[in-house]
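Just a sequence and a predicted model for now, questions to come.
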Amino acid sequence: MKTIQGKMFTAFGLTILFSILVIAYSSYYSSARVIERNATTYISDRIQGANTNLQSMVEETDNIAKSIVIRDLIHQSLLSHAEAPSLEWFQQKKVVEDFLASMAAFKNYVRQITVVGQGDVVFYTGYRAGNSEFIASLWQDPLIRENRRHLIFDPSGNGKIMLVRPVLSNGSLIGLCIIDFDLNLIRQVYEIEPLAGTLVAVVDENGSILYDSRSERIGSRLEDQQMLALASAVQPGTSKSSKLQMDNRSYLAVSTRSTYTGWTTITMVPLSVLLSEVKGIGSQILTMTAVVLAVVLMVSIFLSKQMTKNIKRLHSAMKLVREGHMNARPRIHNDDEIGQLSEMFVSMMDHLQELLKKVRIQEKEKREAEYKALQAQIKPHFLYNTLNTIKYLARIQHASNIEDISGSLIELMRYAIDPKREMITVREELEQVNRYVRIQRYKFLDRIAVVVKAEDEVLDCLIPKLIVQPIVENAMNHGLGTTDREGTVSIRIYGDGPARLKLIVTDDGVGIASGKLEHLFDEGNDTSGFSQSGGIGLSNISERLKLAYGEPYGLQIYSQKDIFTTVELTIPQVRRRMEHAAQSYLG
């Protein structure tokens, strides 16, 4: 996405999509956890209720067993020596079995009561049934002699559960009271399938499956390691939940151990069934996500289009300007950032047009100035050639003064009009001064003396050309030329430390009044140079030095009326090996 509208559209879409997905996942995860906790609590409560019901039934059955084992009738019948088939044996058997039947009355969960004695003494209710080998094994079990309730599971009898109490006489085991529970008892008690596909298993302490919703597993041993680990991890009277993987399905398993029977009940609910409602909620959330995302994207398209409309207008105007339509302006009247940017662009273009107009005017003036400069350049060359002719004629006619003046003037002009040499040595500048003085000697008739004192060390220093000669010219014309008395112009050049160069020109002429000295460099002030004669003024020299070297360097004037005038120049010391750098520095 290269456009702002595309980036805004993408940013809005991704932000909303991410936010909704986070909310949807959080809602789904929270709902799933709540449902799992509620399911665990519900199953635990149901199992606790089933354990309570079973406990109540077992206690009632145990009370029946207690009533049976303490009856004298039972003791006498077990110790009787009546042999079958005799009248006494039949009478005794009928009385005992009628008693047992009365004890089992109204207890639908009691399937049969059997009292077994030594030998073949057996009393029972209903039809006689049972595994003689299993009963014989009970006689051999030393724990069975303990005078307490024994809750026993017989896997050989279709998963029969029985309550056994010993019949004791004077501490001796004379018989067993066996009460068989109805085979459907466990199923009725633990049939707590809250959802379709729920698996329920009841396991005793030995790992035998007392009940399983998959009936074919009843009577077998629990072999699944995950269920064994879960059953062994739970403490009596507590519940524990975990997630198991079985037959390629995920289950929420809740294990509860009864403190009364010691049996462990494991209930496994398929997570797919348990979370089906959550998945429905998830589907609704996804549908709402799609709808909300579509609405948000439509709104983002509209908003981004509105927000980028003015940007596109500004872009179109800039494109037109780039193509050369300088009068192109965007039509934006908003007060927001884009409106402010548009105002700045319009202001910038207006200012740019003004600058272009000025540049066109300046280019026109420059071309005119170049034309005039070309015309003006013809005059010095013409004058230069003319002076050479005069010098040649003066030599022929032996007019030495004219030859001397014209020769000096030729050298002055040659340095002045040479555009390739902006920097010359102090020695060369002094030669220019000497040539100028030789010309002026004929004007002032040697009444003005020029004294030069220059250190040898600074004679090869480079300085801008025409900065000493114009000052000497000023001193002779303005300082001494306005009087008829003799005077002196002294030139002193020396090094001020290793980095600075001093050039001082002093005359003992008319001086400058303090009021005029303050305004000497004011624009249009003719006293600062030869504006009337076309020479180079002091203000020109001052500006040249400031532009070339900066504020620490430049020109200073000291004067006292009718006594002296001193012009002091301060510039950096530049040697010949630095000439190239100096030329670049001066432009």
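That came through fine.

from here on, contacts and neighbour counts on C-alpha atoms
OK.

who touches Val167 in this structure?
Residues near Val167 by C-alpha atoms under 8 Å, 6 or more residues apart in numbering: 69-70, 75, 173-177.

Helices of the stretch 401-550 of the chain, residue ranges please.
Using DSSP state H, counting those that start in this stretch, the helices of the stretch 401-550 of the chain run over 426-444, 469-474, 514-518, 538-549.

are any of the contacts of Val167 buried, and which?
69, 75, 173-177 (16 or more other C-alpha atoms under 10 Å).

May I see those organised as a markdown table, with secondary structure and distance to Pro464 added?
Converted to a markdown table, the buried ones among the contacts of Val167 look like this (DSSP: H, G, I helix; E, B strand; the rest coil; distance: C-alpha to C-alpha, whole Å):
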| residue | secondary structure | distance to Pro464 |
| --- | --- | --- |
| Val69 | helix | 141 |
| His75 | helix | 148 |
| Leu173 | strand | 142 |
| Ile174 | strand | 145 |
| Gly175 | strand | 143 |
| Leu176 | strand | 139 |
| Cys177 | strand | 139 |
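
got the residues you listed as TSV, with distance to Glu370 columns?
Shown next, in TSV, are the buried ones among the contacts of Val167 (distance: C-alpha to C-alpha, whole Å):
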residue	distance to Glu370
Val69	143
His75	151
Leu173	145
Ile174	147
Gly175	145
Leu176	141
Cys177	140
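
residues near Val189, how many?
Counted by other C-alpha atoms under 10 Å, the residues lying close to Val189 total 16.

residues contacting it?
Counted by C-alpha under 8 Å, 6+ apart, Val189 has contacts 50-51, 53-54.

The stretch 201-350 of the chain: helices as residue ranges?
Using DSSP H, counting those that start in this stretch, helices in the stretch 201-350 of the chain cover 225-233, 271-274, 276-322, 337-396.

let's bring in a second model and compare:
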Amino acid sequence: MRNWGLKRKFIIIFLLFITLPTVLYGILIYTQTTEVVKNQVEEDIIEMLDKDEQNLLSIIRDVESMSSYMIYNKDFRTFFKTSEETSLSYKSSIEGIKGYFTFQLMSNEYISSILLTSATGNELTFGEPVFGDESELNQAALEGKGSPVWSDTYEVTSEWNGEKYVISLSRVINDLNQITQPIGIVRIRLDQEKITKNLEVKQGNYLVMSKSGEIILHSKQELLGKKYNDPAFLNWVNHSEDLTYDFTNNNDDYKAVKKKLSGTNWTSIVIVNEEDLVKELFTVQNSIRNMILLLLIFGAIAFYGFYRSNIKRVIELTDKTQQLEKGNFSANVDVSSNDEIGQLGMQFNKMVKTIQRHIDTEYKLTIRQKESELKALQNQIDPHFLYNTLDMIRWTARLENAMETGQQIEQLSKVFRMNLNNGKTWVTIEEEMVYINSYLELQKSRLGERLAISTFIDEQIKHAFIMKQFIQPLVENSIQHGFKELPRQGIITIRCYQVKDQVWIDVIDNGWGFEKDKQDTGYAIKNLKERLAIALGEPFGLLVLEPEEGALVRLILPLLWDPNNIEKLGEHS
């Protein structure tokens, strides 16, 4: 990130510290609001189920109380036990029963009809006339031995309204004197539709389900009496302690909330579509989205304004600096304000003018002076003449059997030939080491056993290019200064090896070493450092290290394989 441009950094900062927190905060608010609303709806449903439970239980208690009243009431006992329909007591009991049932039918609209059947075979019907197969209910009542037995929802045919669904209570009425002796059966039928209408249903679908999974109450008539066949759902209804259950049907998510009806094997359930739960969140969702968009728009406007007034000017200054680096000394920055960036622009313009002035005076003058000196030096001696003359002397020495003299002249010829090198500035490491070995052989001829030589070249880099005569000044410095009056044999070790994308050349001797205050004052070292700085620049150069004995000078050079690309080196230094 340190190497990123200001524009990129500012965009990242804008995204990370403005856009992302705004979006995340909006999502957090929406998520928490959604959760709160869902919990509130769930609480409302549970509260509604509690109310509906009380309503249903009230109906159940009232109907069971009606049946219990028939056990002790004289009129009902007379009806159930009297076989003579013409007797005055029988007729009187019928009138009392009619009055009681008329009151109940008028007071409780959910009661559809009432059927009394005596053990003597008499039947008495009140309310809506219906017929259907209820034999299983009679058997269940007999098995109940006087306890109230509630049926699941079943279908009957009404003479008034056709087919309809009812729930009924069936109960055996036993003799008070012989409590195990049935004297009749009472059946009170309840209108399922009217019961459902009396229940409070604010959201979703309300239903009452039996333990077997049969639907007892439901607002949709076509589902009454049907069984719910989802095993997982039935397991939750009958066995789970969790009040809520989430499930998916036809790619829609639903939430179910249940409430056991105490005293029965029924469970009241509300099923709500999750999408309906969050409909009232649309306003909040829109407000959050609009708030996020508004903040992002304001942030984008602020970013654009800051970019135009600051970052763009810095980028322009950077572009002009790069133009200056490439040699365009006419680069000039437009200064539109006097703030820090404006002052920096003015200083840049002033610097460009100063550099241009120095180039026009000192640099160009120095170049011309160096060119004149070089030309004068070249005119002093013809190197080709000198090389050819030495070659002639070498062959003459061989003809006279002066082999050692001939070898020395040959080494000197190699030195001159490498110096010429067809005017080339760059040579391979292998060629440079041939030149160094020739130079060292000449020095060894002069010094004899006082000089020992050791060289090493990494085979992988021997064809890499370096500037010629980079190593020779260091070797010469070791011989002239490091070994002067040395009481032991002088050893020079030269190592050439690769370190990543660089070539390291170590020149090591066991001489007197460098004095700390004179490491950079020697002419050879100083001149070589200047050549390296001009030719290569950072991070390349010369290091003077301090071993325990002698001296170690390290050349750090670029790893170059093509001399034609050497001119590009300065663009990256």
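Looks like it arrived, so ask away. All figures in this text were calculated on a predicted structure; none of them were measured in a lab.

if we compare the helices of the stretch 401-550 of structure 1, which one ends up closest to Ser559 of structure 1?
Distance to Ser559 of structure 1, taken as C-alpha to C-alpha, is lowest for helix 514-518 among the helices of the stretch 401-550 of structure 1, at 7.7 Å.

Type out the PyMOL command that picks the buried ones from the contacts of Val189 of structure 1.
This is how PyMOL selects the buried members of the contacts of Val189 of structure 1, with burial counted by 16+ other C-alpha under 10 Å:
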select buried, resi 50+51+54
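
Dump the contacts of Val189 of structure 1 to CSV, plus secondary structure and distance to Leu252 of structure 1.
Shown next, in CSV, are the contacts of Val189 of structure 1 (three-state DSSP; distance: C-alpha to C-alpha, whole Å):
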residue, secondary structure, distance to Leu252 of structure 1
Ala50, helix, 19
Asn51, helix, 20
Asn53, helix, 24
Leu54, helix, 24
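
Which member of the contacts of Val189 of structure 1 is positioned nearest Ala129 of structure 1?
So of the contacts of Val189 of structure 1, ranked by how close each gets to Ala129 of structure 1 (C-alpha to C-alpha), first place is Leu54, at 23.7 Å.

In structure 2, what residue corresponds to the closest one?
Superposed on structure 2 with TM-score structural alignment, Leu54 of structure 1 falls opposite Leu56.

picking that back up, for the contacts of Val189 of structure 1, could you give me a markdown table that also reports distance to Val295 of structure 1?
Shown next, in a markdown table, are the contacts of Val189 of structure 1 (distance: C-alpha to C-alpha, whole Å):
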| residue | distance to Val295 of structure 1 |
| --- | --- |
| Ala50 | 53 |
| Asn51 | 55 |
| Asn53 | 57 |
| Leu54 | 59 |
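
Any idea how far the helix or strand containing Ser65 of structure 2 is from the middle of the chain?
Using DSSP states H and E, Ser65 of structure 2 sits within helix 20-72. Taking C-alpha atoms, centre = their mean, to the nearest Å, one finds helix 20-72 of structure 2 lying 39 Å from the centre of the chain it belongs to.

Likewise for stretch 258-269 of structure 2?
Centroid separation between stretch 258-269 of structure 2 and its chain, computed with C-alpha atoms, centre = their mean, is 47 Å.

give me the stretch of structure 1 that that stretch matches.
Per the alignment by TM-score structural alignment, stretch 258-269 of structure 2 matches residues 255-266 in structure 1.

What count of nearby residues applies to Val234 of structure 1?
Val234 of structure 1 - counted by other C-alpha under 10 Å - has 17 other residues nearby.

if I pick it, what's in contact with it?
Residues near Val234 of structure 1 by C-alpha under 8 Å, 6+ apart: 240, 255-257.

So among the residues you listed, which ones count as buried?
240, 255-257.

would you turn these into JSON lines with distance to Ala39 of structure 1?
Listed next are those as JSON lines, based on distance: C-alpha to C-alpha, whole Å:
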{"residue": "Lys240", "distance to Ala39 of structure 1": "12"}
{"residue": "Ser255", "distance to Ala39 of structure 1": "12"}
{"residue": "Thr256", "distance to Ala39 of structure 1": "14"}
{"residue": "Arg257", "distance to Ala39 of structure 1": "17"}
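
Pick the one among these closest to Gln375 of structure 1.
Nearest to Gln375 of structure 1, judged by C-alpha to C-alpha, of these is Lys240 at 112.4 Å.

What's the match for the closest one in structure 2?
Aligning on TM-score structural alignment places Lys240 of structure 1 opposite Thr244 in structure 2.

if I read this right, its match contacts Tyr254, doesn't it?
No: counting by C-alpha atoms under 8 Å, Thr244 of structure 2 sits too far from Tyr254 to count as a contact (10.3 Å).

where do the helices sit along the stretch 51-200 of structure 2?
Using DSSP H, counting those that start in this stretch, helices in the stretch 51-200 of structure 2 cover 74-81, 88-107, 135-144, 192-198.

so which of those gets nearest Glu410 of structure 2?
So among the helices of the stretch 51-200 of structure 2, helix 192-198 is nearest, using C-alpha to C-alpha, at 122.5 Å.

and the closest one, how far from structure 1 on average?
Helix 192-198 of structure 2, aligned to structure 1 and superposed, deviates on average by 2.9 Å (mean C-alpha distance after the TM-score superposition for structure 1).

Tell me the buried residues in that helix?
Using 16+ other C-alpha under 10 Å as the test for burial, helix 192-198 of structure 2 gives 192-193, 195-196.

Run through the residues that contact Ile161 of structure 1.
With the criterion set at C-alpha under 8 Å, 6+ apart, Ile161 of structure 1 makes contact with 151-154, 180-181, 183, 210.

and the end-to-end length of the match of stretch 258-269 of structure 2?
Start and end residues of stretch 255-266 of structure 1 are separated by 4 Å (C-alpha to C-alpha, to the nearest Å).

residues in contact with it?
44, 47-48, 51, 55, 151, 200-205, 227, 230-231, 234-241, 253-254, 267.

Could you do stretch 72-79 of structure 2 as well?
Applying C-alpha under 8 Å, 6+ apart, the contact partners of stretch 72-79 of structure 2 are 70-71, 89-90, 92-94, 96-97, 118, 176.

can you rerun that using 10 Å?
69-71, 80, 85, 89-97, 116-120, 122-124, 173-176, 183-184 (C-alpha atoms under 10 Å, 6 or more residues apart in numbering).

Out of the residues you listed, which end up buried?
Applying 16+ other C-alpha under 10 Å to the contacts of stretch 72-79 of structure 2 flags 70-71, 80, 90-91, 93-94, 97, 116-119, 122, 173-175, 183-184 as buried.

Take the helices of the stretch 201-350 of structure 1 and lay them out in TSV including distance to Lys160 of structure 1.
Output for the helices of the stretch 201-350 of structure 1, formatted as TSV (distance: least, C-alpha to C-alpha, whole Å):
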stretch	distance to Lys160 of structure 1
helix 225-233	22
helix 271-274	32
helix 276-322	37
helix 337-396	88
